[in-house]
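> I'd like to go over a predicted model; first the sequence, then the structure.
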Amino acid sequence: MRPLDIAFLMDPIGGINIHKDSTFAMLLEAQARGHRCHYLELADLSVRDGKAWGRLRPVTVKREPGAHYQLGEPAHRPLAEMDALLMRKDPPFDMDYIFASYLLEHAGTWVINDPVSLRNANEKLYALHFPELMPRTLVSRHIPQLREFLAEEGEVVVKPLYGRGGEGVFYLHTGDRNVGSILETVTGTGRHYVMAQRYIPAVRDGDKRILMVDGEPIAGALLRVPAADDFRGNMVAGASAQPAELTPRDREICARVGPRLRQDGLVFVGLDVIGGHLTEINVTSPTGVQEIDRFFKTNVCARLFDVIEARLS
């Protein structure tokens, strides 16, 4: 395989945690294969005369805290000169992110994940294509309707459609005198849609992150077990990481979701599964690579770059 030119559009590289960051693992793998890596941030994107350009800097990385990267001189280059571009900007999924996806439509090269699908595949709502795999779910901004759903279920989790890392996610149960205030807060007094889902008690055993490469699951999964004083299975919310094998139900979920991911150009995706129920499909910079590699002695990024090289060969 000839050396490829691969651009990584990501958050500031100086601030990443090299022991956890999945993009850092991708850079290491690409570099180990002899590919030329180029670094840019969101502010480095532009479109001139219908063609996307980037302020690209050659980047080399090494697993050395405090000296983990070295950048070359920047150069404005058409993104079409790259063999592929990995869109690895972390959420929040705000208007700047959306506008960047529009610019990337003019890249003239393969963007991973597909920028149109990044816009269309909201990480909460995309799972609605598979209602039979999900817990009972309501998307609404109508507070009486949300109250009615809570009364039917007894316990629900309510989350904003644009959140990340468990931000703004609430557990509600009938009899809680804070219900009205919480629903007013998360909906902006009825101005914003939220997702309400039946609470799954199995979350106490962990929220399973399954990584998908080209529609196929990685062999092992990351189980994020909530802290004793929290219900959220998010690492940034204090959840602990444990290894987890894929169950037959997990594989059933992957088999149902995988073809749609391939159809939509979503090459690298993280599924969230709680108690055998699909809760979210993460397409914007999914994480968990390094934890899974440590637990299972795998190389997730090798699988990803096998797919990239095969497509570009």
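Nice, I can see it.
> going forward, measure contacts and count neighbours with C-alpha atoms only.
OK.
> going along the chain, name the strands of the stretch 101-250 of the chain.
Ranges of strands in the stretch 101-250 of the chain, per DSSP state E, counting those that start in this stretch, are 110-112, 137-140, 155-160, 170-173, 194-198, 207-213, 216-217, 220-225, 240-245.
> to Phe295, which of those strands lies closest?
Among those, the nearest to Phe295 by C-alpha to C-alpha is strand 240-245 (5.9 Å).
> what angle sits between the closest one and strand 207-213?
Counting by axes from the mean of the first three to the mean of the last three C-alpha atoms, to 10 degrees, strand 240-245 points 60 degrees away from the direction of strand 207-213.
> just the residues contacting strand 240-245, thanks.
Contacts to strand 240-245, defined as C-alpha atoms under 8 Å, 6 or more residues apart in numbering, come from residues 208, 219-227, 235, 291-292, 295-296.
> now distance to Pro131 and mean neighbour count too, for the strands of the stretch 101-250 of the chain, in JSON lines please.
Shown next, in JSON lines, are the strands of the stretch 101-250 of the chain (distance: least, C-alpha to C-alpha, whole Å; neighbours: other C-alpha atoms under 10 Å):
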{"stretch": "strand 110-112", "distance to Pro131": "26", "mean neighbour count": "22"}
{"stretch": "strand 137-140", "distance to Pro131": "8", "mean neighbour count": "18"}
{"stretch": "strand 155-160", "distance to Pro131": "17", "mean neighbour count": "22"}
{"stretch": "strand 170-173", "distance to Pro131": "21", "mean neighbour count": "18"}
{"stretch": "strand 194-198", "distance to Pro131": "12", "mean neighbour count": "23"}
{"stretch": "strand 207-213", "distance to Pro131": "18", "mean neighbour count": "26"}
{"stretch": "strand 216-217", "distance to Pro131": "20", "mean neighbour count": "21"}
{"stretch": "strand 220-225", "distance to Pro131": "22", "mean neighbour count": "25"}
{"stretch": "strand 240-245", "distance to Pro131": "24", "mean neighbour count": "17"}
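> alright, now check it against this:
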Amino acid sequence: MQIAFVMDRLEGIDPVFETTAALMYECNQRGHSVLFLEPHDIYVRRQHIVARMKDVTVARDLSIKQYWDKAVARQQEESISFEELTELDALFLRKDPPLNYSSVEFLAPIRNQVFMVNDPFGMVLGNSKLYTLNFPDLTPETHISRDPSRLRKIIDNFGGDMVIKPLGRFGGQGIIKVSTRDPENLNSLIHYYVGAHKPYADREQIMVQEYLKGVKEKGDVRILMLNGEILGAMCRKPPDGSFRTNIHAGGKAFAHAITARERQICEQIRPRLLADGLYFVGLDLIDEKLIEVNCVSPGGIPRINRLENIRMETRVIDFVEQMALARKQSRQAALK
């Protein structure tokens, strides 16, 4: 099969801890043609969606580091394959957040012709922190506004610690804990985050959410889901002096046994994920409450593999092969 990955430059990736690298390695091991492109490589030629792609297929049975070094070398070669994207068997959309809306617009017209992980329309919906509002009974108390006085009143009325989250950031960036115990700084922080000096319509909306105290001791839980089923999970605990559990913010990963309640949450959101074409996602939970749905390049496979002595990428590629073959057979039948 020809399987392409829309992603970031290979040179800046540590393959040992990168989920995309694990997926590409597994494709290469199976003898598939592995193609690399960046969002800006997609364009239109005579009404057809095409792309500048690099073939980064290399020899099999290398270590992950050896494989990656050779893939990077292939990507740096001058040869470029200009192909119609509809000739691909599968396309992974693995560009790190934020979502590249331009590439999504290019891919939308062919979303039913190539199997994509994840569906472009679904990624537009799931990319936002607002996606969790589809499951209000599963989330902590949540408010969103760009009005400083309203936000201050929400925090005052709540009476306990809350978390401020800018809607457009990722990887734990800009997330802070606030309370009424420091009212002077609280007002300044709210005004800063919304951009209160701007006209009301130009301000940034921010999320104010109940602070779940369990995050300090127990951390959060990342659950990876594939086609609506649990693929694996890990616990992430924050470093000393912080409540942010993101690995990029210094969090550490530990093995995690999924609870009955966490399974119920996954079952409850499963139909919506599948309806939106979000086949491979990462759920973040704290104290058995849903915090975020990650559908833009969700990570965690290499770390969970090490913690559980498994290889989750094999299940992902099994699924993609099955879906790609079924779509190809369906298209062939429609042409008869």
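Sure, I can see it. All values derive from a computational prediction rather than experimental measurement.
> nearest to Arg147 of structure 1 among the contacts of strand 240-245 of structure 1?
Pro226 (25.8 Å).
> show me what the closest one lines up with in structure 2.
Here Pro226 of structure 1 is matched to Pro238 in structure 2, going by TM-score structural alignment.
> and that match, how many neighbours?
22 (other C-alpha atoms under 10 Å).
> just the one 10 residues further on next, same as before
Under the neighbour criterion other C-alpha under 10 Å, His248 of structure 2 is assigned a count of 11.
> ok, it to Gly160 of structure 2 distance?
From His248 of structure 2 across to Gly160 of structure 2, the span is 27 Å (C-alpha to C-alpha, to the nearest Å).
> could you do Ile206 of structure 2 as well?
Counting by C-alpha to C-alpha, the gap from Ile206 of structure 2 to Gly160 of structure 2 is 18 Å.
> corresponding residues in structure 2 for stretch 251-268 of structure 1?
So stretch 251-268 of structure 1 sits over residues 263-280 in structure 2, by TM-score structural alignment.
> could I get the buried residue list for the matching stretch?
Within stretch 263-280 of structure 2, the residues that count as buried by 16 or more other C-alpha atoms under 10 Å are Ile265, Cys266, Ile269, Arg270, Leu273, Leu274, Asp276, Gly277, Leu278, Tyr279, Phe280.
> hmm, who's touching it?
117-119, 121-123, 125-126, 135, 138, 224-230, 290, 295, 298.
> stretch 73-92 of structure 2 now?
1-6, 10, 36, 48-57, 110, 113-118, 320, 324-325, 328.
> show the buried residues in the residues you listed.
Judged by 16+ other C-alpha under 10 Å, buried ones among the contacts of stretch 73-92 of structure 2: 3-6, 10, 36, 49-57, 110, 113-118, 320, 324-325, 328.
> where exactly do the helices run in structure 2?
For structure 2, helices defined by DSSP state H occupy the ranges 19-29, 64-75, 101-107, 120-126, 148-158, 183-194, 214-218, 260-275, 301-308, 312-335.
> hang on, the earlier thing: would a markdown table of the buried residues of stretch 263-280 of structure 2 with distance to His191 of structure 2 be doable?
Listed next are the buried residues of stretch 263-280 of structure 2 as a markdown table, based on distance: C-alpha to C-alpha, whole Å:
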| residue | distance to His191 of structure 2 |
| --- | --- |
| Ile265 | 35 |
| Cys266 | 36 |
| Ile269 | 35 |
| Arg270 | 38 |
| Leu273 | 35 |
| Leu274 | 39 |
| Asp276 | 35 |
| Gly277 | 37 |
| Leu278 | 35 |
| Tyr279 | 38 |
| Phe280 | 37 |
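> which one of those is nearest Lys95 of structure 2?
Phe280 (13.9 Å).
> for stretch 83-91 of structure 2, buried residues please.
Counting neighbours by 16+ other C-alpha under 10 Å, stretch 83-91 of structure 2 gives Glu84, Leu85, Thr86, Leu88, Asp89, Ala90, Leu91 as buried.
> any chance of the residues you listed in TSV, with distance to Met24 of structure 2 too?
Output for these, formatted as TSV (distance: C-alpha to C-alpha, whole Å):
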residue	distance to Met24 of structure 2
Glu84	20
Leu85	18
Thr86	20
Leu88	15
Asp89	14
Ala90	12
Leu91	11
